[in-house]
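Peer 1: quick check, what structure comes out for this input:
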Amino acid sequence: MNSIDKLSHNWLMKRALNSAVARHLHLLQGRVYDFGCGTMPYEADILERAEEYVGVDWSNTLHGTRCELVADLNSPLPIPSESADAIVSFEVLEHLCEPLNMLREANRILRPGGVILITVPFQWWVHESPWDYFRYTRFGLDYLLRKAGFEDVCVEETTGFWEMWVLKLNYQSLRLIKGPRLLRKLIRAILVPLWWVSQTTAGIVSSRWASPNETAGYVVVGRKPGQAT
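Peer 2: Now for the predicted structure:
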C-alpha cells in the first residue's frame, strides 16, 4: 500500500486510495499485470492473494520504476492474449492519450471471467504535465469499459466533497512555501498542523454531509465476459 505520512499535505488521498484498493483485493488471483506500475506500492498486497505479479510501465515515467516489462500503454502490448487473470491500473488512465486502446488491450489479455481494477482521479489538479490528458466522470468510465468489452462494471467514489475540497486547498497552500530556507521551514511549520486537522476532520464531515457527485476520484471494476477457468 501507499505509505502514509501524517505530516504531509495529501496523506488523506493516499489513505483513500489504499482503502479503495483494499476493498477489491479479494478479486485478484492468478497472474496479475499492473499497468503503469511505477514504484509498485501494491505489489506485496496483491501477492498475498495472487500467484504472480508483473509490473508494466513506460520509459518516460516520472516516478521511477522497477517493472518487468517496458511498454507504451497507448499501443499494442507484447503480452499474449488470455494470459492474465487480473489487470490493475492505479492513477494511470488520465495519463494515456489513447485510453480506449489500453482498455481494449486489457480485455484481450485477460482470460474469460478476468477482472480489471482501476483507480482514476476526477476533481484533481493537472499533474505530470504534459502527460495529463483527461478527467473522467462515473458515466464516462462506465461507457469506456463497456465499449472496450467489459461487463458488470462498477464505479465507486474514492472520497466525498469535503476530502476533495481539503486536498485541493492543501495542494494550493503548498505554493506558500517559498523564499529563504528559514522562511520556508517556518511556513511549513505553520501549515503542517492545519493540514493534519483539515484532513483528519474532512472524512468525518463527509460521512455526515454526503455529496455523491463530488469526489477526488473513482475506483472501477469490470469483468471480461465468459467463465473463469
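
Peer 1: make it CA atoms for all contacts and neighbour counts henceforth
Peer 2: OK.

Peer 1: just how off-centre is the longest helix seen in the chain within its chain?
Peer 2: Ranked by residue count and defined by DSSP state H, the top helix of the chain is helix 181-208. Computed by C-alpha atoms, centre = their mean, to the nearest Å, the separation of helix 181-208 from the middle of its chain amounts to 23 Å.

Peer 1: next secondary structure after that helix?
Peer 2: As assigned by DSSP states H and E, the chain's next helix or strand after helix 181-208 is strand 217-223.

Peer 1: related to what we said a few turns ago, helices and strands around the longest helix of the chain, which ones?
Peer 2: If you count contacts as 3 or more C-alpha pairs under 8 Å, 6 or more residues apart in numbering; DSSP states H and E, helix 181-208 packs onto helix 11-22, helix 161-173.

Peer 1: closest one to residue 226 among these?
Peer 2: helix 11-22 (24.0 Å; C-alpha to C-alpha).

Peer 1: another sequence for comparison is provided below:
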Amino acid sequence: MLASFEDYAGLLRHPGRPDERVVITPGKAGAVRAASALSAFPVVHGQPVLIDFERSVVRRADLGEEGLAPLIDRKPHSGLRQIAKALFPSTKRSRANFSALIAAAKASADDPIVVVVGGGTRGEGSRDLYADPGLKVIAFDVYPSTDLSFIADGHAIPLADASVDAVVVQAVLEHVVDPARIVAEIERVLKPGGHVYAETPFLQHVHEGPYDFWRFTESGHRLLFRAFEPMARGSLGGTGLSAYWAIRALMRDLTRSRKLGGLLSLPFLPLAFLDHRLPEARQVDSANGVYFLGRKPAQVPASTASLHPQDIYLGHQR
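Peer 2: Next up is the predicted model:
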C-alpha cells in the first residue's frame, strides 16, 4: 500500500544532491512547505514538487496555478479493451512477475519500501503491489495524481543513497530522455541486495505522442540493466500481440479514427492469444515488450565486458 509520509520523510533529498536533506512541513491536506538548505520547492495540491528545474527536462513554466498538467494524455481504455487486456498472456506474465518481486522484497527486508518510478498511472498487473499491506509503496511522476507520494523527475530521484528495497519502472523508460541515467539513479537508491523490476516496449508503434523516444530488444534491455544480477527476463507478448498492435495501427491510420480503427481491428484480437502456443525463443525476437527482474549485487559487479552478446541473447537466431 502507499506509504505514509512518516515512512519516507527521512529519506527525502534534494534532487541531484543526495547529501542535502529535504524537510517537508505537513498539513491537514498534505505538505504545505518543502525545502532543503539549497532551495525551496513548490507544493501542488499537497504534493511537494521535488524537481530541480534548472537541470530537468520538466520546465518550471509547466507548473501553473493548478499544478503540473499531465505531459501525456492517457486516454482510458474501453470496457472491452480492459477485459481483453486482463486476459492477455502478457498481462498474466506481468502479474506473475509482480508476485515474484513482492516475494523477493519481503524475503530481503522487513516492511520493505518499494519505489514506483512513473507511478501516476498504475501499470498492468501491479494491483497486488499496491494492495499488499506488508509493503510501503512510494510512487512519483512528473504530474499530480492521487496515487503519488510526491512529484519528481526520475533523472534525479529525490531519495537518499541505498535507502529503498525495490524499484519498479513499468512502461516508463521509453518516455524519458536518458534511460541509462534513470537506471543509474535506480541503482543508487537501492540497497545492496535490493530488487528492480522493469517493463519496456519493443515492437510497439509510437504512443503518447511527442513523449515516446526509445525501444529495446530483450538483449538491449538486459544491457541497460547490466549492473544488476538477473533473476528473470524475457518477452511480454510475442509475435501474436505485436501483429495485433500493427493491424490496429494500420486500421487507425486508414480510417483516421482511433475509435473506428480500434473497432475494425477487433476481429484480429485473437492473434494476441496465439502467443500461448509459441516458445519463448520465438516470442522474444518479435516481442511486443520485454521485462527484467534483477537484484543489485551486494558488492561492486564484475566488468560488464563479461556480458557477451551470444551469452545474453535468448532468441532463436543463433
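
Peer 1: now do the longest helix of the first structure and helix 161-173, the angle between them.
Peer 2: Compare the direction of helix 181-208 of the first structure with that of helix 161-173 by axes from the mean of the first three to the mean of the last three C-alpha atoms, to 10 degrees and you get 170 degrees.

Peer 1: which elements pack onto the longest strand seen in the first structure?
Peer 2: For the first structure, the strand that runs over the most residues, judged by DSSP state E, is strand 110-121. Under the contact criterion of 3+ C-alpha pairs under 8 Å, 6+ apart, strand 110-121 of the first structure touches strand 84-90, strand 217-223.

Peer 1: okay, these in TSV with mean neighbour count and distance to residue 158 of the first structure next?
Peer 2: What follows is those, written out as TSV (neighbours: other C-alpha atoms under 10 Å; distance: least, C-alpha to C-alpha, whole Å):
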stretch	mean neighbour count	distance to residue 158 of the first structure
strand 84-90	24	12
strand 217-223	23	5
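
Peer 1: and of those strands, who's closest to residue 102 of the first structure?
Peer 2: Residue 102 of the first structure lies closest, by C-alpha to C-alpha, to one member of those: strand 84-90, at 10.2 Å.

Peer 1: from the rest of the structure, what touches that closest one?
Peer 2: Residues outside strand 84-90 of the first structure that contact it (C-alpha atoms under 8 Å, 6 or more residues apart in numbering): 28-37, 106, 109-111, 113-120.

Peer 1: which residue in the second structure lines up with residue 136 of the first structure?
Peer 2: Using TM-score structural alignment, the equivalent of residue 136 of the first structure in the second structure is residue 216.

Peer 1: now swap in residue 222 of the first structure and tell me
Peer 2: Under the alignment by TM-score structural alignment, residue 222 of the first structure pairs with residue 294 in the second structure.

Peer 1: relative to residue 246 of the second structure, how far out is its match?
Peer 2: Residue 294 of the second structure sits 30 Å away from residue 246 of the second structure, going by C-alpha to C-alpha, to the nearest Å.

Peer 1: and residue 101 of the first structure, how far from residue 76 of the first structure?
Peer 2: Computed as C-alpha to C-alpha, the residue 101 of the first structure to residue 76 of the first structure distance reads 8 Å.

Peer 1: ok, now which ones touch residue 123 of the first structure?
Peer 2: If you count contacts by C-alpha under 8 Å, 6+ apart, residue 123 of the first structure has them with 135, 164, 214-217.

Peer 1: what of residue 116 of the first structure?
Peer 2: Counting by C-alpha under 8 Å, 6+ apart, residue 116 of the first structure makes contact with 86-88, 106, 220-223.

Peer 1: out of these, which one sits closest to residue 3 of the first structure?
Peer 2: Nearest to residue 3 of the first structure among these, with distances taken as C-alpha to C-alpha, is residue 88, at 18.8 Å.

Peer 1: and the helices and strands packed on strand 110-121 of the first structure: which comes nearest residue 128 of the first structure?
Peer 2: Short answer: strand 84-90, nearest of those by C-alpha to C-alpha, at 14.5 Å.

Peer 1: residues in the second structure aligned with the closest one?
Peer 2: Counting by TM-score structural alignment, strand 84-90 of the first structure corresponds to residues 164-170.

Peer 1: mean deviation, that stretch versus the first structure?
Peer 2: With the two structures superposed, stretch 164-170 of the second structure lies on average 0.7 Å from its match in the first structure, counting by mean C-alpha distance after the TM-score superposition for the first structure.

Peer 1: and the gap between the match of residue 222 of the first structure and residue 205 of the second structure?
Peer 2: Residue 294 of the second structure is 27 Å from residue 205 of the second structure, where distance means C-alpha to C-alpha.

Peer 1: over to residue 281 of the second structure?
Peer 2: Here residue 281 of the second structure is placed at a distance of 22 Å from residue 205 of the second structure (C-alpha to C-alpha).

Peer 1: same deal with residue 44 of the second structure?
Peer 2: Distance of residue 44 of the second structure to residue 205 of the second structure, computed by C-alpha to C-alpha: 33 Å.

Peer 1: neighbour count winner among those two?
Peer 2: Per other C-alpha atoms under 10 Å, whichever of residue 44 of the second structure and residue 205 has more neighbours is residue 44, with 22 against 14.

Peer 1: my guess is that one meets residue 50, correct?
Peer 2: No - under the criterion of C-alpha atoms under 8 Å, residue 44 of the second structure makes no contact with residue 50, lying 10.6 Å away.

Peer 1: run a quick neighbour tally on the closest residue in space to residue 283 of the second structure that isn't next to it in sequence.
Peer 2: Among residues not flanking residue 283 of the second structure along the chain, residue 238 sits closest, at 4.2 Å (C-alpha to C-alpha, 6 or more residues apart in numbering). Using other C-alpha under 10 Å, residue 238 of the second structure has 31 neighbouring residues.

Peer 1: contacting residues for the corresponding residue of the first structure for residue 238 of the second structure?
Peer 2: Correspondence of residue 238 of the second structure to the first structure, assessed by TM-score structural alignment: residue 160. By C-alpha under 8 Å, 6+ apart, the contact set of residue 160 of the first structure is 203, 206-207, 210-212, 214-216.

Peer 1: so which of those wins on neighbours?
Peer 2: So for the contacts of residue 160 of the first structure (other C-alpha under 10 Å), the most neighbours sit at residue 216, 24 neighbours.

Peer 1: is it true that that residue touches residue 124?
Peer 2: Yes - counting by C-alpha under 8 Å, residue 124 is a contact partner of residue 216 of the first structure at 6.1 Å.

Peer 1: before we move on, back to that, buried residues in the longest helix of the first structure, which are they?
Peer 2: Under the neighbour-count criterion of 16 or more other C-alpha atoms under 10 Å, helix 181-208 of the first structure has 187-188, 191-192, 195-196, 198-199, 202-203, 206 buried.
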